[in-house]
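Asks: pasting the structure only:
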């Protein structure tokens, strides 16, 4: 995973520092620096403090409430199943949520709820590919690589409260 990554940088955001990594043209990885799914630079990656200016700009717009979706060149290097989940995650609108069950139905694999959850958890580009918009069937904020508090913050930032969760219809 993360083949083709040549450079990386860290940016400061309202939810703490984020690691950005990719090649000269596309983003391959966005990683929280707290929570259960922290990634660190690998051998051979070159630190470039000026890298990914468009990613920085769009994330800044998102965190200041001026952007609801991202238009960035991304590289998804998962399995075909993971890539299908990650592509479908990008269709969940800002301010809406869906469940793992509905996501499994949406990709045509209604019995693959746990596999959808695993793919969601392996998302290499959280926020940009909005895995935080997936919640439990009962409305609970299930696991999140950046931590539940970060997930809660992102959903609140998008105007989703637990009692007002707008389930995205499939």
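Replies: Nice, thanks for sending it over. Keep in mind that what you see is a predicted model, and the values were worked out from it rather than measured.

Asks: Only C-alpha atoms from now on, for both contacts and neighbour counts.
Replies: Fine.

Asks: In the chain, what residue spans correspond to helices?
Replies: 53-63, 80-89, 100-106, 113-121, 148-157 (DSSP state H).

Asks: Quick one: the ones you listed as a markdown table, columns for mean neighbour count and distance to residue 32 too.
Replies: A markdown table is the format used below for those (neighbours: other C-alpha atoms under 10 Å; distance: least, C-alpha to C-alpha, whole Å):
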| stretch | mean neighbour count | distance to residue 32 |
| --- | --- | --- |
| helix 53-63 | 16 | 13 |
| helix 80-89 | 18 | 18 |
| helix 100-106 | 20 | 22 |
| helix 113-121 | 19 | 13 |
| helix 148-157 | 18 | 9 |
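
Asks: A further structure is provided below for comparison with the first:
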């Protein structure tokens, strides 16, 4: 069988499996892979909302394995379940969206990390703040390093904008997608 015939057959099979898993309520984590100016992004969601955005440098297979361990082993590629999230990501990169409206599932973070991640959207599109300012914003002015850790472990980069947090001297600091990705996001937002 040629590759061109095999691909539609696989697509139909996957679609049937996806439909059957949804009908039987056997899908706890849906995911898809989308193209972006930063490369392939993995988007994953639970029934509560978008739970993970991952860059290719994070190794999507490792991310899926982690989701199966932390949330549920019932993980399936299900692009239809992520249509809204994928559309919003595309609109963001197309400069047609400044705020994400997709529901979020923040269950991969807890405690102080989750507190910081909840406040990250308060940094408006095209703006930045320092790790120190973020620590003050969450009421823990001495927790600058902990803010850095919360940003570094943000399971929803881009959507929960940890890229807007910089070092006090204005340099980018680290970023899960790499410094080039952080710089690209900041440049995208500054150009709007």
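Replies: That came through fine. Remember, predicted model here, so these are calculated numbers, not experimental data.

Asks: tm score of chain vs chain?
Replies: Scored against TM-score structural alignment, normalised by the length of the first structure, the superposed chains reach a TM-score of 0.86; 157 aligned residues with a C-alpha RMSD of 2.0 Å.

Asks: The helices of the first structure: which one's closest to residue 12 of the first structure?
Replies: Closest to residue 12 of the first structure of these is helix 53-63 (C-alpha to C-alpha; 9.4 Å).

Asks: mean shift between that closest one and the second structure?
Replies: With mean C-alpha distance after the TM-score superposition for the first structure, helix 53-63 of the first structure departs from the second structure by a mean of 0.7 Å once superposed.

Asks: Can you check which helix is longest in the second structure?
Replies: Every helix in the second structure considered (DSSP H), the longest is helix 3-23.

Asks: Other residues contacting it?
Replies: Applying C-alpha atoms under 8 Å, 6 or more residues apart in numbering, the contact partners of helix 3-23 of the second structure are 27, 76, 77, 78.

Asks: Distance check, the second one against residue 67 of the second structure.
Replies: Meaning residue 76 of the second structure. As for residue 76 of the second structure, its distance to residue 67 of the second structure is 11 Å (criterion: C-alpha to C-alpha, to the nearest Å).

Asks: which neighbours do those two share?
Replies: In contact with both residue 76 of the second structure and residue 67: residue 29, using C-alpha under 8 Å, 6+ apart.

Asks: For the spatially most central residue of the second structure, which residues are in contact?
Replies: The residue lying closest to the centre of the second structure (C-alpha atoms, centre = their mean) is residue 53, at 2.2 Å. When contacts are counted by C-alpha under 8 Å, 6+ apart, residue 53 of the second structure touches 41, 42, 43, 44, 155, 156, 157, 158, 159.

Asks: What's the local residue count around the fourth one?
Replies: Neighbour count for residue 44 of the second structure, taken as other C-alpha atoms under 10 Å: 29.

Asks: my guess is it meets residue 27, correct?
Replies: No: Residue 44 of the second structure lies out of contact with residue 27 (C-alpha atoms under 8 Å); the separation is 11.7 Å.

Asks: can I assume residue 136 of the first structure is in contact with residue 103?
Replies: No: assessed by C-alpha under 8 Å, residue 136 of the first structure is found out of contact with residue 103, at 11.0 Å.

Asks: Tell me how many other residues surround the equivalent of residue 138 of the first structure over in the second structure.
Replies: Here residue 138 of the first structure is matched to residue 169 in the second structure, going by TM-score structural alignment. Using other C-alpha under 10 Å as the criterion, residue 169 of the second structure is surrounded by 8 other residues.
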